[in-house]
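Peer 1: predicted model follows, preceded by the sequence.
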Amino acid sequence: MDYAARTSIEVTGIGSMATRQILARLATQFERDTGCRAAITSVGGVEAARRVQAGEAFDFVVLASDAIDRLAADGCIDPGSRVDIARSHVAIAVAAGAPQPDVSSEDAVRNAILRAGRIGYSTGPSGTHLKRLFAHWGIDDAIASRIVQAPPGVPVATLITNGDVDLGFQQLSELMHVPGIDIVGPLPPAIQIVTVFSAATCRAMHERQATQQFLTFMASPHADSIKREHGMEPA
């Protein structure tokens, strides 16, 4: 693959926890193919956006597309460099070995939530979607005392394995391959939300050519199998 001349150049990026595993694998593959390193910091999405807005020295950022839109509106990224990387779905999990509720339909998920002890979700797009669902169903007040929102950067899977929640919702990519939990299934189609994760170069970028080459690689078919291995689909 001819994405970059073999070099000791290192590009730096920042992204949310939802893409942590995928970006790590893509960075490894890119270095193997080109010799160019990609060092990526993974934090909560809100924190990642704040750091880009503050002008920290990152070459690129990978976040949910709406967050990328806000960064573009603020002049923090180059909108012309933007590429869509992956599509992500929300899944439901319980502690390993715990009884698994029926989640095959919208009504089944609503009933599972009403019957659950503590319910966990994140500060990211999946959490925002869940809160809207609760309001739409008219159950937000009824379950308010049982809601546990994971702090930024803390996976919902950690809340489950620590016994802090009984039923957890988050991007499938963040729940996969985590010991101590069982994935019950995805949200059913009627209430599923698909989050598109996008990448763009930052205003504070230093390595323009190599950064653009890495973004091209992340959006290329060469990266598709890695995305699928970690619960996402190519964008």
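Peer 2: That came through, no problem. Residues are numbered from 1 along each chain as shown.
Peer 1: only C-alpha atoms for contact and neighbour calcs from this point on.
Peer 2: Will do.
Peer 1: does T12 touch E56 like I think?
Peer 2: No: if you go by Cα atoms under 8 Å, T12 and E56 don't touch, sitting 10.6 Å apart.
Peer 1: which one's more surrounded, these two?
Peer 2: T12 (18 against 14; other Cα atoms under 10 Å).
Peer 1: quick one: the strands in this protein?
Peer 2: Secondary structure of the chain (DSSP state E): strands located at 10-16, 37-43, 60-64, 83-95, 119-121, 147-149, 167-171, 181-186, 194-201, 232-234.
Peer 1: of all the ones you listed, which lies closest to S104?
Peer 2: Counting by Cα to Cα, S104 lies closest to strand 181-186 out of the strands of the chain; the figure is 8.3 Å.
Peer 1: one step back: reformat the strands of the chain as CSV; add distance to A210.
Peer 2: CSV is the format used below for these (distance: least, Cα to Cα, whole Å):
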stretch, distance to A210
strand 10-16, 7
strand 37-43, 9
strand 60-64, 11
strand 83-95, 15
strand 119-121, 36
strand 147-149, 38
strand 167-171, 29
strand 181-186, 37
strand 194-201, 11
strand 232-234, 22
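Peer 1: which ones are touching K131?
Peer 2: K131 makes contact with D140, according to Cα atoms under 8 Å, 6 or more residues apart in numbering.
Peer 1: give me every residue that touches T123.
Peer 2: Contacts of T123 (Cα under 8 Å, 6+ apart): 44, 149-152.
Peer 1: my read is that V43 contacts T19, right?
Peer 2: No: V43 is beyond contact range of T19, at 9.8 Å (criterion: Cα under 8 Å).
Peer 1: ok, and here's another one to check against it:
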Amino acid sequence: MKPLFACVLTAALLLVSSVAQAVELKVLSGNGPRAAVRELCAQFERSTGHKIDLRFGVNPEVKLKIEAGESFDVVIGNPPIVDALIKERLVVGPRADIGRAGLGVAVKSGAPKPDITSVDAFKRALLSAKAVAYPGKGASGIYFVSLLDRMGIAAEMKPRLKPMAAEDTVEVVARGEADMVVVVATRIVDVPGVDPVGPIPQELQTHIGFAAGLSVAAKQPEAAKALIAFLSAPGAAATLKAKGVESHR
């Protein structure tokens, strides 16, 4: 067999083998890191030939779906959510940490950006808004509501608050139906029609973590393990940073 033909044949056989082994993974993910997760999953698809059915929701809803029996291969969520699923023997431990992000503020594109650089300035910005969106059931939303109590403005803010579903938390600002949104900063990334204002004041800041776990009933466990390793590897750090996630490494 001629050397050139042998090389071509080998390459072709490898390609056929790769296609034959390509599988589809179902990934259930919390809504916070959606921009980073979408990009990393797209990179994984390109490098492996596997396909990913990627579905987002707020963390408590993702957990409830899994507890109700929804099938999946990989879950991406806040560490306490993944840990709870491990404890319930629905996810294989230990979890793989991916990164974290703080809370941020965004306004409609072109709108004046309020001063939020201090606690007092942030309070004034909130109280001057007619409507403030936040994730009604998400970890960042729960924390934001607790901050209003801590700042002593919960009663004044109550009529201004717009608790939103996961898929509409930031988009409602782009449509002009809320003046600003307070949410984990990664959720603002890549949403058209909004401008990020910046992080909330450091004195009030918290960090929302992101981690991945393997389903105990994964249909494609080896490919799922490869995806989890890809998401949590040092090589993912640049993409995570570009999408607003501070890598755990």
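Peer 2: Great, that's in hand. These figures come from a predicted structure and were not determined experimentally.
Peer 1: about what we covered before: looking at V43 and T19 of structure 1, which is more packed in?
Peer 2: T19 (25 against 19).
Peer 1: what is the neighbour count of the aligned residue in structure 1 for V191 of structure 2?
Peer 2: Aligned against structure 1 by TM-score structural alignment, V191 of structure 2 finds its counterpart in V178. By the measure other Cα under 10 Å, the count of residues near V178 of structure 1 is 14.
Peer 1: so what's the closest residue to V178 of structure 1 other than its chain neighbours up against?
Peer 2: Spatial nearest neighbour of V178 of structure 1, excluding adjacent residues (Cα to Cα, 6 or more residues apart in numbering): A157 at 7.1 Å. Contacts here follow Cα under 8 Å, 6+ apart; on that basis A157 of structure 1 touches 93, 168, 174-175, 178, 181.
Peer 1: which of the residues you listed are buried, as a ChimeraX select command?
Peer 2: Per 16 or more other Cα atoms under 10 Å, the buried members of the contacts of A157 of structure 1 correspond to this ChimeraX selection:
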select :93,168,174,175,181
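Peer 1: arrange the contacts of A157 of structure 1 in a markdown table, one row each, with distance to A142 of structure 1 as further columns.
Peer 2: Converted to a markdown table, the contacts of A157 of structure 1 look like this (distance: Cα to Cα, whole Å):
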| residue | distance to A142 of structure 1 |
| --- | --- |
| A93 | 21 |
| G168 | 17 |
| E174 | 28 |
| L175 | 27 |
| V178 | 30 |
| I181 | 26 |
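Peer 1: what's the farthest-apart pair in the contacts of A157 of structure 1?
Peer 2: G168 and V178 (12.9 Å).
Peer 1: the longest helix along structure 1 versus strand 37-43: what angle between them?
Peer 2: The longest helix of structure 1 (DSSP state H) is helix 20-34. Put simply, helix 20-34 of structure 1 runs at 170 degrees to strand 37-43, going by axes from the mean of the first three to the mean of the last three Cα atoms, to 10 degrees.
Peer 1: what range in structure 2 matches helix 20-34 of structure 1?
Peer 2: Using TM-score structural alignment, helix 20-34 of structure 1 pairs with 34-48 in structure 2.
Peer 1: again, but for stretch 109-119 of structure 1
Peer 2: Under TM-score structural alignment, the match for stretch 109-119 of structure 1 is residues 122-132.
Peer 1: counterpart of the residue nearest to V178 of structure 1 in structure 2?
Peer 2: Using TM-score structural alignment, A157 of structure 1 sits opposite V170 in structure 2.
Peer 1: and that match, how far from R100 of structure 2?
Peer 2: The spacing between V170 of structure 2 and R100 of structure 2, counted by Cα to Cα, to the nearest Å, is 19 Å.
Peer 1: pretty sure V61 of structure 1 contacts F197?
Peer 2: No: using Cα under 8 Å, V61 of structure 1 is not in contact with F197, being 10.2 Å away.
Peer 1: skipping its backbone neighbours, what lies nearest the aligned partner of I86 of structure 2 in structure 1 in space?
Peer 2: Mapped onto structure 1 by TM-score structural alignment, I86 of structure 2 lines up with A72. Nearest residue to A72 of structure 1, sequence neighbours excluded (Cα to Cα, 6+ apart): P79, at 5.8 Å.
Peer 1: what about that neighbour, how many neighbours?
Peer 2: Neighbour count of P79 of structure 1, defined by other Cα under 10 Å: 17.
Peer 1: residues in contact with the longest helix seen in structure 2?
Peer 2: Secondary structure assigned by DSSP H gives helix 3-21 as the longest helix of structure 2. For helix 3-21 of structure 2, contacts defined as Cα under 8 Å, 6+ apart pick out 48-49.
Peer 1: that helix versus helix 34-48: what angle between them?
Peer 2: 140 degrees.
Peer 1: count of residues packed around whatever residue of structure 1 lines up with M151 of structure 2?
Peer 2: With TM-score structural alignment as the criterion, the equivalent of M151 of structure 2 in structure 1 is W137. Close neighbours of W137 of structure 1, defined as other Cα under 10 Å, add up to 11.
Peer 1: most centrally placed residue in structure 2?
Peer 2: For structure 2, the residue nearest the mean C-alpha position is P33 (1.8 Å; Cα atoms, centre = their mean).
Peer 1: pretty sure that residue is touching I188, no?
Peer 2: No: between P33 of structure 2 and I188 there is no contact under Cα under 8 Å: 9.4 Å.
Peer 1: neighbours around the alignment partner in structure 1 of L204 of structure 2, how many?
Peer 2: Alignment note: L204 of structure 2 maps to I191 in structure 1; criterion TM-score structural alignment. Using other Cα under 10 Å, I191 of structure 1 has 15 other residues around it.
Peer 1: I191 of structure 1 against E106, yeah?
Peer 2: Yes: with contact defined as Cα under 8 Å, I191 of structure 1 counts as touching E106 (6.4 Å).
Peer 1: distance between stretch 226-240 of structure 2 and the chain's centre?
Peer 2: Its chain's average C-alpha position is 14 Å from that of stretch 226-240 of structure 2, according to Cα atoms, centre = their mean, to the nearest Å.
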